[in-house]
Every structure is written in C-alpha cells, then in structure tokens.
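S.K.: I'll drop the sequence and a predicted model, then ask my questions.
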Amino acid sequence: MVCDGNFARPQITIFDAAGDPEHGYHLRGGRMLTTDNCECTWDLFKTILSLVNPGLSVFDETVAVDAQYQPDSKALLVDGCRAKVPVSSMGFSMKARFEAMFKALQ
C-alpha cells in the first residue's frame, strides 16, 4: 500500500505493537528485527521518517536501539511461571528439527 498502492503516507497506520503514545510502543518479535530476515519491513522502515529525531528514519532508530540493547536470551520457550522449557519436551527432537529443515530446503 505504501509503495505501489498510491496511498498517501498519512492515510496509512500500521497496527503491530503494544503500548501507548506516552510510554512508547513495543513491536512484537523484536529479536527478528536484529537480522535481515524482515527485508520488506526494513525497506518500509527506511521510508518512514522518525517523529522525534529529524533526519533519521524508523529503520535508523531501530538499528540504534538494537545496538544499544543486545538480546541476551537464555531460552527458546518458557512456561507460565517463566521457567525454561526444554525444547525437546515440545516435540522438537533433533530428528524433528532435521526433518523440518530438509522440508524447508525442498
């Protein structure tokens, strides 16, 4: 819609975060934004100007925050009590991981 839909940028709102204007927003999947996997999102963020830092894009701000707050994850899954859940207990055996990887490569 932004690049090809001929919509004016002020007519577009992206709803994909939790929070409020006073305290700020947190975009889900923050760790995903530390890699180049979200290419379309990065390209979009490069075209959106910062509301608080003139001359910077949302992409620039995101990269700066990522550099300042490096993820330090100790677990892939946690339960309702915030205890680490072994990935194998969720059915992700080493065999299952390899099968998923090979299916993805086909």
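M.R.: Cool, the structure landed. Residues are numbered from 1 along each chain as shown.

S.K.: Going by C-alpha atoms from here, please, whenever you check contacts or count neighbours.
M.R.: Noted.

S.K.: for stretch 61-70, which positions count as buried?
M.R.: Across stretch 61-70, burial judged by 16 or more other Cα atoms under 10 Å covers Glu61, Thr62.

S.K.: Distance of Ala104 relative to Met94?
M.R.: 15 Å (Cα to Cα, to the nearest Å).

S.K.: and if you look at Ala100?
M.R.: Ala100 sits 10 Å away from Met94, going by Cα to Cα.

S.K.: Enumerate every residue touching Lys103.
M.R.: Applying Cα atoms under 8 Å, 6 or more residues apart in numbering, we find Lys103 in contact with no residue.

S.K.: Please identify the helix or strand for it.
M.R.: helix 94-105 (DSSP states H and E).

S.K.: residues of that helix that come out buried?
M.R.: The neighbour-count check on helix 94-105 (16+ other Cα under 10 Å) flags nothing as buried.

S.K.: The host helix or strand of Asp66 - contacts with which helices or strands?
M.R.: Taking DSSP H and E as the definition, one finds Asp66 inside helix 58-68. With contacts taken as 3 or more Cα pairs under 8 Å, 6 or more residues apart in numbering; DSSP states H and E, helix 58-68 sits against helix 39-47.

S.K.: okay, pairing it with this:
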Amino acid sequence: MTDSNKDFESADLLMTLRALVTELRTLRVPIDDELWAFDDIALYLKLSQYTVERRVVVQPGFPNAFQPCANGKGSRAVKRWFAGEVIKWARQNRARLPTTRNACRVA
C-alpha cells in the first residue's frame, strides 16, 4: 500500500467519523422527553438525592412519576419523571423548594 492510499483512507475515515459524530449529536432526545430519576432531579435542583426523595417529589402538584419497568403491585422499579415537567414545576414553585445546606450557612 502506498503512502497516497494511506492518506486517502485516513482522510476518508476522518470524514466518516465526523459524519457519525454530527449524526449522533443531532439524535439527542429533547430535554422535555428525557426521563429523570431521583439523582437527575437532585443534580438539576442542586439538592441531595435524600432531600429530593423526602421533601421534593412528595410535594402537592409535583409531576406524577411512572415506573417504566413496573410489572405489578409492589414492583421495585425505579420511578421516573419527564424532565420537562420537572423543570416547569421547579420554575413555578421555586419559592417552595428546600434550600441547600450551603445556602443556610451563608445566610
């Protein structure tokens, strides 16, 4: 194999990889349709997962969770929420959100 063939194959491979990266970036699920678990909500709200489980998702008006893999009564499947619904709820209820420990220390 000559050097020019190697260069051509390398350039072709690079173009293919760039096309794949572009395609993968465009196939992202829109944020509104992403499914979030407790840890995702905690990360977004900058709260601990414990606080989210005990003080946030139990508030009246918080979006209903669903369990995609639940197979009956007493199922231990992880609860999930649509991210768009959680974000909307957080914006509408920001005054009712628990404060972080760091915020309490600073005040």
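M.R.: That came through fine. Treat the numbers as computed from the prediction; the structure is a model and nothing was measured.

S.K.: Can you give me the TM-score here?
M.R.: TM-score for the superposed chains, counting by TM-score structural alignment, normalised by the length of the first structure: 0.22, backed by 41 aligned residues with a Cα RMSD of 4.2 Å.

S.K.: Contacts for stretch 15-31 of the second structure, please.
M.R.: Ala83, Gly84.

S.K.: swap that for stretch 6-14 of the second structure, please
M.R.: Outside of stretch 6-14 of the second structure, no residue comes within contact range by Cα under 8 Å, 6+ apart.

S.K.: about what we covered before: and the helix holding Asp66 of the first structure with helix 39-47, angle?
M.R.: Angle, helix 58-68 of the first structure to helix 39-47, by axes from the mean of the first three to the mean of the last three Cα atoms, to 10 degrees: 110 degrees.

S.K.: Enumerate every residue touching Ala64 of the first structure.
M.R.: Taking Cα under 8 Å, 6+ apart, we find Ala64 of the first structure in contact with no residue.

S.K.: need the strands for the second structure, in chain order.
M.R.: Secondary structure of the second structure (DSSP state E): strands located at 35-36, 81-82.

S.K.: Turn those strands into a markdown table, columns for distance to Ala42 of the second structure and mean neighbour count.
M.R.: Putting the strands of the second structure into a markdown table (distance: least, Cα to Cα, whole Å; neighbours: other Cα atoms under 10 Å) gives the following:
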| stretch | distance to Ala42 of the second structure | mean neighbour count |
| --- | --- | --- |
| strand 35-36 | 10 | 20 |
| strand 81-82 | 12 | 20 |
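
S.K.: Kindly reformat the ones you listed as CSV containing distance to Asn5 of the second structure.
M.R.: CSV is the format used below for the strands of the second structure (distance: least, Cα to Cα, whole Å):
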stretch, distance to Asn5 of the second structure
strand 35-36, 47
strand 81-82, 50
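
S.K.: what about Pro43 of the second structure, neighbour count?
M.R.: Check again: residue 43 of the second structure is Leu, not Pro. Using other Cα atoms under 10 Å, Leu43 of the second structure is surrounded by 12 other residues.

S.K.: And it, how close does it get to Lys6 of the second structure?
M.R.: For Leu43 of the second structure, the distance to Lys6 of the second structure (Cα to Cα) stands at 46 Å.

S.K.: same thing with Trp89 of the second structure?
M.R.: Trp89 of the second structure sits 56 Å away from Lys6 of the second structure, taking Cα to Cα as the criterion.

S.K.: Specify which residue of those two has the higher count of neighbours.
M.R.: Applying other Cα under 10 Å to Trp89 of the second structure and Lys6 shows that Trp89 carries more neighbours, namely 14 against 11.
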